[in-house]
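**Student:** Predicted model follows, preceded by the sequence.
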Amino acid sequence: MSRLATTGIALFVSILGVALVPAAQAKQIAAYPSPGVKVASPTTQISFRGVKPRALGPIRVRGSRSGFHSGRIEAHSDGNGVSFLPAKPFYNQERVTVSSRRNTFAGTGKRSRHFYTFATGLIVPKTWRPEPQVPARGATPPDWTSYKTFRYKVPDVNIKTSEPGANDGLVFFAPRTNGPMIVDREGNLVYYDPGLRITDFRVQNYLGKPVLTWWRRAQVGNRVASFYTILNRNYKVIKQFHAGNGYTSDPHEFTMAGPDTAFVNGFRTVIMDLRRFGGLKRTPVMDNVAQEIDLKTGLVMWEWHSIGNVRINETYMPIPRKITRPFDYFHLNSIERDKDGNMLLSARHARALYKVNRRTGRIIWRMAGKKSDFKIGKGMYFAYQHDFRREANGTYSIFDNGAGGPNLPRVSKRSKGIIFRINQKKKTTRLVRSFYHPEGILSNSQGNTQVLPDGNVFVGWGDKKTCTEYNRKGDVLFDLWYSARQVTYRCYSDPWVGAPPASKIAVKSTVAGDHSRVWVSWNGDTRVATWRVLAGDPGALAYAGQTPRDGFETTLPVDGHPAAFRLIGIDADGKVIGRSKLNKLGDLTN
């Protein structure tokens, strides 16, 4: 037995002062940070999974420099785990020993042990950022559309292809300097919230109901904060949270993992000696962190670190010899659960896909990159990829950029969406279908491949501001281009019923010769089929006509010059679903 192991066991017994439950009889549980993690956050909680709160038993936590740590235990909302929240932070660069009398820990060897260790890293102050980003300002797009009832210029949308067989789901995207947008399949605006800097805008399910989700960066006082947001069908924020354990919330991933949990990724900069890789002694390096967050409690249910699991020399990025920003050697951009419960990760800068043991954090296999365990099938070569997903039918999908930008070599002539199969025993892959854009798009950054419920495939082309739907044969059914000064990270097609409050109904009226003209819109609404107008004196409004909804903004002519108007929204069943505020002739009411 090693000196370290002997010391650890002696320490454990002396702390608890009671006999251990024999390892063969003890329950094995998972713990995070996982055994052997080298750069945990000094403000980390210690999470235990696979154990009910009352079955955890005594836990002792000791830092090699900070000493013993008291704290409190909080249960995870699913009843299958707890987190220990230390009363004080750990020190930078210290070893932490976690001990349990009743339980042993996964990842501590064949003879599972009652204790394990991890280490904290040398953390760089949060003033370091990989690429400083300021919040959006609702920037004017190069080509835009204006509305009488909406004061912002809206990026133009051009439907280049629309064929039978395409879905009727709405299209969701979010140009960075403009804000989240929803449009219908004719290119009509449904929803626009300018001034929000967000990514990964889409429909997901939360507590059994459809919601909108995104990552957002915003100015909070004198600082810039990053967090994840969930909105209900009324466009009301019902949940905001951030990555756990002190990590900065990263914009690349926010995927609901269950009814009330989410996969997110965070990052923090640590100092590392990269001389063995041709770099500097003190190099700021980004540790990419994947987490599952319990949204009810905010506790961390699972955590994985790139540093310590993936060596620096697996990167395709040049090792820095001059420090200008933290070194992003890994660039985690998607997190997915495989059918066996283990985790699937995509790392753009390693040009590889990873399967990770959820309980221990250890890598099960690598696909592509410098240390691939797989024989890559014909037509399957990919690089600088995004959005690694397991589909419901057992296939897998990615978006293959094939290029990494101006400072990295181009690997392919065209980007593509890929559907493929994996034989995990034989370590082989087989291409099912590739999806290329008819104009030969090569996307240097971002992008996604979404398999729709009917088997069609929706591809977002990242920095090329284009979204395309294909049938299973690869035929283009729908193609959309939008005008914006910056890109959208991902592009999705989903059904959505938006029901904003009636206070959001906007009305503009004006004199038009011997009659009046009224414009009405309801930003975010998807239900109105007909607009009815009441007109007259403010206290004596009467029916003055109605017309079918016409896209985002509908125009209604009214005889004469009434003093006031009220607009009423009616759904396809004839039900009144919203009434505007009173609008006086010549005013804009919103």
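**Tutor:** Everything's here; your move. Residues are numbered from 1 along each chain as shown.
**Student:** going forward, measure contacts between C-alpha atoms and count neighbours the same way
**Tutor:** Will do.
**Student:** check contacts around residue 565.
**Tutor:** Residue 565 sits next to 533, 534, 535, 536, 538, 541, 582, 583, 584, 585 when contact means Cα atoms under 8 Å, 6 or more residues apart in numbering.
**Student:** run the last query once more with 7 Å
**Tutor:** Applying Cα atoms under 7 Å, 6 or more residues apart in numbering to residue 565 gives the contacts 533, 534, 535, 536, 582, 583, 584.
**Student:** repeat for residue 202
**Tutor:** Going by Cα under 7 Å, 6+ apart, the list of residues near residue 202 reads 172, 212, 213, 214, 492.
**Student:** Using TSV, please lay out the residues you listed together with neighbour count, secondary structure and distance to residue 295.
**Tutor:** TSV is the format used below for the contacts of residue 202 (neighbours: other Cα atoms under 10 Å; DSSP: H, G, I helix; E, B strand; the rest coil; distance: Cα to Cα, whole Å):
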residue	neighbour count	secondary structure	distance to residue 295
172	24	strand	24
212	23	strand	15
213	26	strand	13
214	24	strand	15
492	25	strand	24
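**Student:** So which of those residues is the closest to residue 267?
**Tutor:** Nearest to residue 267 among the contacts of residue 202: residue 214, at 17.6 Å, using Cα to Cα.
**Student:** Structure two is appended below for comparative analysis:
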Amino acid sequence: MLSHQPFLVPALLLAEAASAQFATNAVSRQSTPVLNAIVQIGGYDDDDSLYLTTPRGSDVENPVPIIFDRNGTAVWVADSAYSNAFDMNTGYYNGSQVLTVWTGTVFSSGHGAGTCSLLDNTFNIVANVTSVGAEGADIHECHIPISTNSSALLTVYNTIPLDLSCCGGTSSGYLTDCWFQEVNITTGELIFNWSAVEHIPLQYSYAAPGGSGTEENPWDAYHFNSIDKDADGNYLISARHLHQVFLVNKTDGAVIWTMGGMQSNFTMGNGTNFEWQHHARYHEDYTKISLFDNAASDWEHDETTARGLLISFDTSTWNASLDMELLPQPYQNYSNSQGSMHLNPDGTWTVGFGSNPWMTEYSADGAVTFAMTLGDSNPPMNGPIQNYRWFKVDWEGNPADPPYVVINDSVAYFSWNGKTAVRSYDLLGGSDANGVSTVSTHVRSGFETNVSLSDFSHDYVGVLARDKSGNELGRSAVLAVANGSVIVSGSSNSSAMDSASSSAISLVAGQKVMLVVGAMTASAFIVL
């Protein structure tokens, strides 16, 4: 975190005077805390893939979705409307690549009720989808199946009154019934709905009711956390509290087979048993399943470490065997909650360790090639910094807003939130707002690249962003400066802005001030 945070005072009257275009994606680390990411193993190797995260926890000051590059640099930081988000991933909707991200209310019991939003490459919402019935889509899954490009697979949690005396609860108890749904994104039409309590006996749960089972604290006997589909359209479900994945028939809802748990159709080979798992996905003609084995819950820790598993299975012999076990490095520990195992397009694997803030990447044969940690280089485990799932993706962000420059204490700070192609910045200067040119060039360094203006002798300052080939991507508005401080603001010489005004704002003579465009609202601030 930068130590020189300015004091921000709302100045809406100044905003009314400003006719320059407001930057809706303008996020400055001068006014917005940005979480660090530390590369522990490996580094940038011409791989321009990005990492999707949704950090949260007591040590995360600004719990919003963040996209990191392979240097650990944040390249997109979402605004506060996405606070406490979950499950940011990519998918295809009607043929175009989108980001999917869940937002809503997160309950202390470990589920939620909200909406899954689809964002285009300008980071604008193109569609929203939620559950049909119940309180809303749950935090755990918003997955657009490749086979449709038009529907979303959603986990849904629904509290119902139920007799729980079978399992040590009261006869007038309450259960969190788990549903999964497939919903048409465009129309909101329900395509398929399935209820756990209608098909799975409560006695199969490894999470005893304990003190739960009341209306205020219903029993979470099943805890669905992932959904996938096979070639025939049947549904693969992960139920954490059953220690089980199972396949549901797309037509009549019958359970076709179960893997793991108290009632497994498969003989589980050496190393294939899993507990409290997350994120089950099909691979290789639907003969293999990957999943994240937490090896723990909040109340049970009987294994030493979480791991990623790739399991082969055969429905003719009903045997399951271990293809690959992926252990974390440089740290090892069980993960109380959350987690993911993702097959990357190049055949490598990315495993995110959920309630532990680290990610490890592996070659196709399981060798560790890269590791990244959120927060400090020696992070606390299981809680203070968490990340539900890590995804390594190819994604090109193209926000409509131009690059952003902030000046504080004779230092210029450059950023372009969401413009993933930026590799360097030119500091622009000149004696005329419409005649600025390159003064110096600076490799992008961190979310916000900073340059001292102590020797800057020009009357106007701006920034120009370039890609890895040196091509110009866009320019900021131009600021009039004196002695390292902004004295007027609003002039534009930017190919990225359509028609920003060149009107200046009159400020009190001699006052050290700077205009900062609000991150998501048409507001301004005086920096004192």
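**Tutor:** Perfect, I can see it now. Remember, it's a predicted structure, so these values are computed and weren't measured experimentally.
**Student:** List just the nearest of the contacts of residue 565 of the first structure to residue 236 of the first structure.
**Tutor:** Closest to residue 236 of the first structure, out of all of these and judged by Cα to Cα, is residue 582, at 23.7 Å.
**Student:** Quick check, residue 38 of the second structure in contact with residue 359.
**Tutor:** No - shown here, residue 38 of the second structure and residue 359 do not form a contact pair, counting by Cα atoms under 7 Å, at 10.4 Å.
**Student:** so what sits against both of these two?
**Tutor:** Joint contacts of residue 38 of the second structure and residue 359 (Cα under 7 Å, 6+ apart) are 372, 373.
**Student:** Top of the contacts of residue 565 of the first structure by number of neighbours, please.
**Tutor:** Using other Cα atoms under 10 Å as the neighbour criterion, residue 535 leads the contacts of residue 565 of the first structure with 26 neighbours.
**Student:** Kindly state which residue of the second structure is aligned to it.
**Tutor:** Matched by TM-score structural alignment, residue 535 of the first structure corresponds to residue 429 in the second structure.
**Student:** The first structure: which residue goes with residue 301 of the second structure?
**Tutor:** Match for residue 301 of the second structure (TM-score structural alignment): residue 410.
**Student:** ditto for residue 133 of the second structure
**Tutor:** Aligned by TM-score structural alignment, residue 133 of the second structure pairs with residue 245 of the first structure.
**Student:** can you check residue 441 of the second structure too?
**Tutor:** Per TM-score structural alignment, residue 441 of the second structure is aligned with residue 547.
**Student:** Same question for residue 41 of the second structure.
**Tutor:** Using TM-score structural alignment, residue 41 of the second structure pairs with residue 161 in the first structure.
**Student:** Hmm, its match is touching residue 475, no?
**Tutor:** No - the pair residue 161 of the first structure / residue 475 is not scored as a contact, 11.1 Å apart, by Cα under 7 Å.
**Student:** which one of these two has more residues nearby?
**Tutor:** Between residue 161 of the first structure and residue 475, residue 475 has the larger neighbour count (other Cα under 10 Å), namely 16 against 13.
**Student:** The more buried one and residue 186 of the first structure, how far apart?
**Tutor:** Going from residue 475 of the first structure to residue 186 of the first structure by Cα to Cα, to the nearest Å gives 19 Å.
**Student:** contacting residues for the match of residue 41 of the second structure?
**Tutor:** Contacts of residue 161 of the first structure (Cα under 7 Å, 6+ apart): 477, 478, 479.
**Student:** run the last query once more with 8 Å
**Tutor:** Here residue 161 of the first structure is in contact with 476, 477, 478, 479, 480 (criterion: Cα under 8 Å, 6+ apart).
**Student:** Next, the counterpart of the last one in the second structure: secondary structure please.
**Tutor:** So that's residue 480 of the first structure. Applying TM-score structural alignment, one finds that residue 480 of the first structure aligns to residue 372 in the second structure. Under the three-state scheme (DSSP: H, G, I helix; E, B strand; the rest coil), residue 372 of the second structure adopts strand.
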